[in-house]
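Trainee: model the structure of this input:
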Amino acid sequence: MRHLLTESLRWHPGRPAWGAAAVATLGCALPLLLGLFSGHPGFLWATVGAFQAAKANPLHRFGMLRMLLLIALGACSAGLGFWSATHPLISLGLFAFYGLLLAWLQRYGNEAGKLGIGLAICLCLGQGQYGIADFNNPYAIAILFALGGLWVTLLAFGMRGVHGLRMWPYMPRLMSLLRVLRRHARRTPIRQWRQHALTYVLACALGGAIVELADLPRGYWLTLAVFTTLQLDMERSLMRALQACLGVLGAAAILIYMGHSLADPPLMVMILLPLIFFGRAFQAHHYGLFVLQATLGFLLLAETLAQDWNLPQMRLINATIGVGIALGATLVMYLLRRLITRRSSKRPQATAQEDQARDATTPRS
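Mentor: As a prediction, the model looks like this:
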């Protein structure tokens, strides 16, 4: 354990976490300060786009390719979430699709799962930010998101030039990439994955529909609680599921209490920038920790410039409902899995009893 901790914190030229942290901090600082001085909500989306792009390390071999992929897909997800905020059925279908997409990406390893959870968070923020400010154009949101990400990309290209690296690395071979993905997919049995995906689809669709039908303000607290809770290995046991739900709910309560106590956008910006720096410098490799870290960062960015911290109860209620939805969907699938296992175990016993009865009634020659 000590050796692993030392290796994870060590700086070396192949993985300069401090450089990526500086790019993330500078990329988020400019739109945050512009939004703080101007009060325009569009800079929030530029900040979110910058934070999404900064998840990729620009000095890795395929870091720039991953960064552009995060920007393009994240902008589409945020725009789709904002567009679906006035259509309950479309929102239900879209959240069900993203739940299925997240479960599908998790089959191909942790890095693909990290891409999926980032897109799901952008979708939740897009839907939950609708109606908060006089800004109701999904195309403008997607463009502002992309501009914030491209600002980080410009900084990343500059850092690659300082380190004497190619501006654009060699592209990966498609067949090699497909072989690696197929190898990851074979680790999970298809029957287990189908139950896993069905849990995601049911919980995410229900969360997106409730936000629309109940017209909940700051609805991303609900949907983010659903996505985050489902990522914490809840399907292992009922005790594990309960611990995950209590952990997410406790973290949400602490975050809401801190935001309500501060309730000062300049002070929150001053606190957030060091958190972004150290959070990116020590970005978690473990999937569950990465989900918590990314969700916390996106929530802080979305709430930094908020002016309604005098109503913390609506955030806590939304988070509680989201955790309850995730726990309920997990319990339903757990009981269904137990029922299927019991029936499958009874079938061989019934077949054996029928064979014994047939042998007993068959006359011997």
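
Trainee: please count neighbours and contacts with C-alpha atoms only from this point.
Mentor: OK.

Trainee: residues in contact with residue 117?
Mentor: 102, 227, 291 (C-alpha atoms under 8 Å, 6 or more residues apart in numbering).

Trainee: what about the longest helix in this protein?
Mentor: helix 312-361 (DSSP state H).

Trainee: and it, what does it pack against?
Mentor: Counting contacts by 3 or more C-alpha pairs under 8 Å, 6 or more residues apart in numbering; DSSP states H and E, helix 312-361 packs against helix 190-213, helix 220-230, helix 238-262.

Trainee: let's see it at 6 Å
Mentor: helix 190-213, helix 220-230 (3 or more C-alpha pairs under 6 Å, 6 or more residues apart in numbering; DSSP states H and E).

Trainee: second chain to compare with the first, below:
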Amino acid sequence: MFKSLLAHATDKANLLEGMRAASASAIMLLVGCALHAPDFAWAAIGAFWSSLATASDTARNRLASMLSFAALSTLAGGLTTYAASFGIACGALAILVAVTAAGFTRIWGAKAYQVAILAATACVVMVDRPWHGGAGGMAYLGVYLFGCLFATALSMLIWQLRPFEREYHSTTWQQALARTLRDAVLTLRAHASLSSDGAHFALRLGIATTVAYLTVHLLHLPYGYWATMAVLLVLQPSAAGTWPRSVERALGTVVGTVIAVAISGLAQSPLAIAVAVFPLIGLTMALRPVGYGVFVAFLTPSFVLVADYAMPVLDEYNYVLARLENNLLGSAIAVAATLILWPLTERLRRKPIN
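Mentor: Next comes the predicted model:
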């Protein structure tokens, strides 16, 4: 049985894609080491998230998805950071707007939602670093954007896993853009109602994430962005999808935390962390198609080590405990929101039985 599972994982894994994403992030950390600039951890995060946002079908779609994510996450993240500087209430309002808008993009399909939800993830992480005046307070956004653009250049120009064949389009990119916008407007009109499933899911996601944000701040829980991230990545349109996702995330987080603690004990310097991040991010990307639990198991130590690079943790035990608590809190809020706020059932169940 184990051999069959291993063979299944090997078939689905994309090791080269993992190596490329890992290279983009690790190079950013190495640049930070050379410049003695811990803020380059944001460049590594931007490079990694850009790799996750990549569409893999055509060169045009790949470029569009990566550039859209870079622009959207930087702009939205900057706005939420600025809003949070006026207090928790303003930060919560910014999170509500950003996440609800991201949730609504689900009506346009998986590719659009993937870009938007990753941009929303950037918002809930950046909002915990509110701007306190001065250009220096926003400098990390430029570093973050640089990481996004570096990953895009690496993917499109330097390291093409499957060199793009010459694409012949019957329309120009301007015509394709106009058609895409026209189709998007038609889809929007079809879902432009508070009673639509798309609106219900978007509002549920926005409200649940905002509740998580307010909870961790009112209770003064450290590293609260792990709770809001959990809501974003766990909550699904139905309880049937959210519950197993929350269990997978909890188990993956526990395994990933053990890995992070083990590596943190060995990787004490920024250079050692940069080296350790390479295989972790590589496995995170490569094993993403295998299953969500496996993905989280490697995502957790990757993110923990990058965060340690930017801001070393003095009390590793309490840091690990806080992360586990926040992940469980976020997962619980996601499950509760799915059950309470406009619970969805399959449309066939809604239809009267003749």
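
Trainee: what's the TM-score once they're superposed?
Mentor: After superposition, the two chains reach a TM-score (TM-score structural alignment, normalised by the length of structure 2) of 0.73; 324 aligned residues with a C-alpha RMSD of 4.3 Å.

Trainee: coming back round to it: most packed of the helices and strands packed on helix 312-361 of structure 1?
Mentor: Highest mean neighbour count among those (mean count of other C-alpha atoms under 10 Å): helix 220-230, with a mean of 27.

Trainee: what about it, distance to the chain center?
Mentor: Its chain's C-alpha centre and that of helix 220-230 of structure 1 lie 9 Å apart, by C-alpha atoms, centre = their mean, to the nearest Å.

Trainee: any idea how far residue 153 of structure 2 is from the residue nearest to residue 296 of structure 2 when sequence neighbours are not counted?
Mentor: Excluding the flanking residues, the one nearest residue 296 of structure 2 by C-alpha to C-alpha, 6 or more residues apart in numbering is residue 252, at 5.0 Å. Per C-alpha to C-alpha, to the nearest Å, residue 252 of structure 2 is found 31 Å from residue 153 of structure 2.

Trainee: among the helices and strands packed on helix 312-361 of structure 1, which is nearest residue 157 of structure 1?
Mentor: Of all these, helix 220-230 sits nearest to residue 157 of structure 1, with 31.9 Å by C-alpha to C-alpha.

Trainee: so that closest one matches what in structure 2?
Mentor: With TM-score structural alignment applied, helix 220-230 of structure 1 matches the range 225-235 in structure 2.

Trainee: higher neighbour count, residue 252 and residue 153 of structure 2?
Mentor: residue 252 (21 against 16; other C-alpha atoms under 10 Å).

Trainee: which residue in structure 1 aligns with the more buried one?
Mentor: Per TM-score structural alignment, residue 252 of structure 2 is aligned with residue 251.

Trainee: how far away is that match from residue 228 of structure 1?
Mentor: 11 Å.

Trainee: re earlier: take the contacts of residue 117 of structure 1 and lay them out in a markdown table including distance to residue 33 of structure 1.
Mentor: Listed next are the contacts of residue 117 of structure 1 as a markdown table, based on distance: C-alpha to C-alpha, whole Å:
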| residue | distance to residue 33 of structure 1 |
| --- | --- |
| 102 | 33 |
| 227 | 30 |
| 291 | 26 |
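
Trainee: closest one of the residues you listed to residue 173 of structure 1?
Mentor: Once C-alpha to C-alpha is applied, the member of the contacts of residue 117 of structure 1 that ends up nearest residue 173 of structure 1 is residue 102, at 24.2 Å.

Trainee: so what's the closest one closest to, chain neighbours aside?
Mentor: Nearest to residue 102 of structure 1 is residue 116, by C-alpha to C-alpha, 6+ apart, at 4.9 Å.

Trainee: please enumerate the helices of the stretch 1-150 of structure 1.
Mentor: All helices of the stretch 1-150 of structure 1, identified by DSSP state H, counting those that start in this stretch, fall at 2-9, 17-38, 42-53, 63-83, 88-106, 110-128, 138-162.

Trainee: okay, those, which one's buried deepest?
Mentor: helix 42-53 (a mean of 29).

Trainee: which bit of structure 2 covers it?
Mentor: Using TM-score structural alignment, helix 42-53 of structure 1 pairs with 39-50 in structure 2.

Trainee: need the residues that contact that stretch.
Mentor: 24-25, 28, 32, 66, 143-144, 147-148, 151, 306, 310 (C-alpha atoms under 6 Å, 6 or more residues apart in numbering).

Trainee: next: stretch 14-24 of structure 2.
Mentor: So stretch 14-24 of structure 2 is contacted by 47, 51, 151, 278, 281-282, 285-286 (C-alpha under 6 Å, 6+ apart).

Trainee: contacts only, for the residue lying closest to residue 82 of structure 2 once chain neighbours are set aside.
Mentor: Closest residue to residue 82 of structure 2 apart from its sequence neighbours, by C-alpha to C-alpha, 6+ apart: residue 131 at 5.4 Å. By C-alpha under 6 Å, 6+ apart, the residues touching residue 131 of structure 2 are 81-82, 85, 137.

Trainee: looking at the residues you listed, which is nearest residue 110 of structure 2?
Mentor: Among those, and counting by C-alpha to C-alpha, the member closest to residue 110 of structure 2 is residue 81, at 27.0 Å.

Trainee: please say which position in structure 1 that closest one maps to.
Mentor: Checking TM-score structural alignment: residue 81 of structure 2 goes with residue 82.

Trainee: quick one: contacts for the aligned residue in structure 1 for residue 329 of structure 2?
Mentor: Residue correspondence, TM-score structural alignment: residue 329 of structure 2 in this structure matches residue 321 in structure 1. Residues counted as contacts of residue 321 of structure 1 (C-alpha under 6 Å, 6+ apart): none.

Trainee: same question, residue 93 of structure 2
Mentor: Going by C-alpha under 6 Å, 6+ apart, the list of residues near residue 93 of structure 2 is empty.

Trainee: please repeat the previous calculation with a cut-off of 10 Å.
Mentor: 80, 83-84, 206-207, 210 (C-alpha atoms under 10 Å, 6 or more residues apart in numbering).

Trainee: repeat that for residue 284 of structure 2.
Mentor: Here residue 284 of structure 2 is in contact with 13, 15, 18-19, 21-22, 48, 52, 278, 294-302 (criterion: C-alpha under 10 Å, 6+ apart).

Trainee: any chance of the contacts of residue 131 of structure 2 in a markdown table, plus distance to residue 261 of structure 2?
Mentor: As requested, these are exported to a markdown table (distance: C-alpha to C-alpha, whole Å):
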| residue | distance to residue 261 of structure 2 |
| --- | --- |
| 81 | 30 |
| 82 | 33 |
| 85 | 33 |
| 137 | 31 |
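
Trainee: tell me the one of those nearest residue 225 of structure 2?
Mentor: Nearest member of the contacts of residue 131 of structure 2 to residue 225 of structure 2, counting by C-alpha to C-alpha, is residue 81, at 13.1 Å.
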